[in-house]
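S.K.: based on what follows, work out the 3D shape:
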Amino acid sequence: MVSHSKSRILHILNYLWQNTDAEHYATTADILTYLDERGISCDRKTIPGDIQKLCDIGVDIEEERSRENRYSLSSHLFTLPELKLLIDAVESSKFITTKKSTELIEKLSQMSSTHQATELKSNLYISERVKPMNEQIYYLVDNINTAINHRKQISFRYFHYDQHRKEVPNNDGKRYRFSPYFLVWNEDHYYTVGYSEKHQKIGTFRVDRMKEVNILTADAVEKPTDFNLPEFTRQVFDMYDGSSETVTLLCKNDMMNYIVDRFGDAVETSPIDYEHFAAVAEVSVSQTFFAWVFQFDGDIQIKSPELVVDRYKAMLTNALGK
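M.R.: Below you'll find the model as predicted:
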């Protein structure tokens, strides 16, 4: 058996990281067995000193002194609820492939003890129904992020799907030239926000529709000093491109959650009868707003102004092909 005094403390830390947490302890005998299996000679009197050295550099180790001392790494980098939240986000994301989801979840699980990792993955199900197939997305994101950090332009090809679900290149297959400012996550998709040379204005591109992203040597076009990202994304992603109107909605009582989710908890509401209430809100009259109302199958109705009601009726008529 070879002595490995220099690496012994790291082995002890690794063992505590993998096998202990606030509810699971390791005894001195457990640690000695682990070290022995790795050819590291040590006696039980050495362990408390090694543990103390770890504590001295800030490792949070809980010690229970008794005939057989017990130790645990009482705090990992993430708490169990935090890891569960991250894992659920990865699992449900339509942007991350099934293969990459599995890899990321495994890595996240390693941020906890093996006991907690088992608990984290016990009810896990990764659905392939809405997962993408393109593993290149992660490299695209990395290139865009690098360009943002170094304030460089990028070039890329962009595509859309035709009626046969085939990829069709945009811009006649020519490369776009773009100065990326931000990466934005919206509705389970990644977008890059920046200045488009082709469109001569700030715009967005969906990352999963981009191909062959190259970082250029040219410096990015400077972002306008008054550029407001939250306002820009609100306009672009919520499609607030219609005229602004004060609209009254007639809603069934169990629709209140949806009204608050859409317009905020300061929205003006008033009871109408035992089953309904009215909500008054400033909205951008657009197809997005009409589609939002339509999904509730009459439980939320547009009552005024008449001009908005007529536009909604016209949209429904067009949708029926009449």
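
S.K.: use CA for all of it now, contacts and neighbours both
M.R.: Noted.

S.K.: buried residues in the strand or helix carrying N14?
M.R.: If you go by DSSP states H and E, N14 is part of helix 5-19. Under the neighbour-count criterion of 16 or more other CA atoms under 10 Å, helix 5-19 has R8, I9, H11, I12, L13, Y15, L16, W17, Q18, N19 buried.

S.K.: same check on stretch 306-313?
M.R.: So, applying 16+ other CA under 10 Å, buried residues of stretch 306-313: V308, Y312.

S.K.: re the thing from before, with respect to T79, which of the buried residues of helix 5-19 is nearest?
M.R.: W17 (13.1 Å; CA to CA).

S.K.: helices or strands next to the helix holding N14 in the packing?
M.R.: Helix 5-19 sits against helix 28-37, helix 46-56, strand 70-73, helix 114-121, with contacts defined as 3 or more CA pairs under 8 Å, 6 or more residues apart in numbering; DSSP states H and E.

S.K.: please generate a structure for the following sequence too, so the two can be compared:
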Amino acid sequence: MTTNVMKKRFLYLMKLLYERTDENHPLNTNEIIAYLNSVGCSTERKTLKSDIDLLIDFGIDIVFVKSSPNKYYWGERTIPVSEMSMLIDAIMSSQVITAEQSEELTAKLMTFVSTYQAQKFRELLEEGEPLAGAYSVSGADGDAAPVTVELECDEDTREDVVKQFGKAAELRCSVPPRSGGQAGRFIARVETAEDPAFYAWVFRFGGKIRITAPEHAVTGYRELAVKALHASDMPE
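M.R.: The predicted structure follows:
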């Protein structure tokens, strides 16, 4: 078998597992072999097992499900599905980007998940439903424990902060109104679950609300924002 044929088979295998499998849609050995044969990459069980082992050795999370026949699916992705739903929710509700930009960025983000997951996202968006509820964003032990988070907010977001966190939110003046009648800023201390849903809420204000403490909340938000920016820079 020539090197080019082997490379072609390996690339088709990666494409199949990445696009057409997830934890709810594994493919069994027979299905994978049938697909590879259909694209001109004849293979057998032993060869397939060797190729999958190579993917795993390369650092790709291919999950093995013991059954008869055995099944496989692409596991952890660059952006986990729970974070993906949060990012798309934030983008679609953002006040600082156009509807066209929202759709373009959402389409790019959906290339990070399987076709089944992307289709579920599209159906929810068409129905006007938030995506965050479609996939769990909490740990296995239940909802994330609430923590005290400090926010620096532009004055014109005060009503949004109170609506989101209620009258229990501690609000105090930070900076007086700027010259020319421009809004000043205030500090809000709120109790919230430090999870993707909270980060999505902050993200939608396009910098008018900033997390200032604790440091791990600042870092968590920054990491998710970087993922969104990297997705927007993906080549067409």
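
S.K.: tell me how they score on TM after superposing.
M.R.: The TM-score (TM-score structural alignment, normalised by the length of structure 2) is 0.54; 150 aligned residues with a CA RMSD of 3.3 Å.

S.K.: show me the residue at the heart of structure 1, geometrically.
M.R.: A89 (5.9 Å; CA atoms, centre = their mean).

S.K.: against I187 of structure 2, how distant is the corresponding residue of structure 2 for that residue?
M.R.: Using TM-score structural alignment, the equivalent of A89 of structure 1 in structure 2 is A90. According to CA to CA, to the nearest Å, A90 of structure 2 stands 22 Å off from I187 of structure 2.

S.K.: likewise for K15 of structure 2?
M.R.: Where I187 of structure 2 is concerned, K15 of structure 2 sits at a distance of 48 Å (CA to CA).

S.K.: next one: Y15 of structure 1 from Y71 of structure 1, what distance?
M.R.: Using CA to CA, one gets 11 Å for the distance from Y15 of structure 1 to Y71 of structure 1.

S.K.: pick the most deeply packed of the helices and strands packed on helix 5-19 of structure 1.
M.R.: strand 70-73 (a mean of 22; mean count of other CA atoms under 10 Å).

S.K.: how close does the helix or strand just after that one sit to structure 2?
M.R.: For strand 70-73 of structure 1, the following helix or strand on the C-terminal side (DSSP H and E) is helix 80-92. Compared with structure 2 after the fit, helix 80-92 of structure 1 shows a mean deviation of 1.0 Å (mean CA distance after the TM-score superposition for structure 1).

S.K.: which of the residues in helix 80-92 of structure 1 are buried?
M.R.: Result for helix 80-92 of structure 1 [16+ other CA under 10 Å]: buried residues L80, L83, K84, I87, D88, V90, E91, S92.

S.K.: counting by contacts, list what that helix packs against.
M.R.: Short answer (3+ CA pairs under 8 Å, 6+ apart): helix 80-92 of structure 1 packs on helix 98-109, helix 114-121.

S.K.: of all the ones you listed, which one is nearest N318 of structure 1?
M.R.: Of those, nearest to N318 of structure 1 by CA to CA is helix 98-109, at 38.8 Å.

S.K.: can you list the helices and strands packed on helix 5-19 of structure 1 in CSV and add distance to V247 of structure 1?
M.R.: Output for the helices and strands packed on helix 5-19 of structure 1, formatted as CSV (distance: least, CA to CA, whole Å):
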stretch, distance to V247 of structure 1
helix 28-37, 68
helix 46-56, 62
strand 70-73, 57
helix 114-121, 46
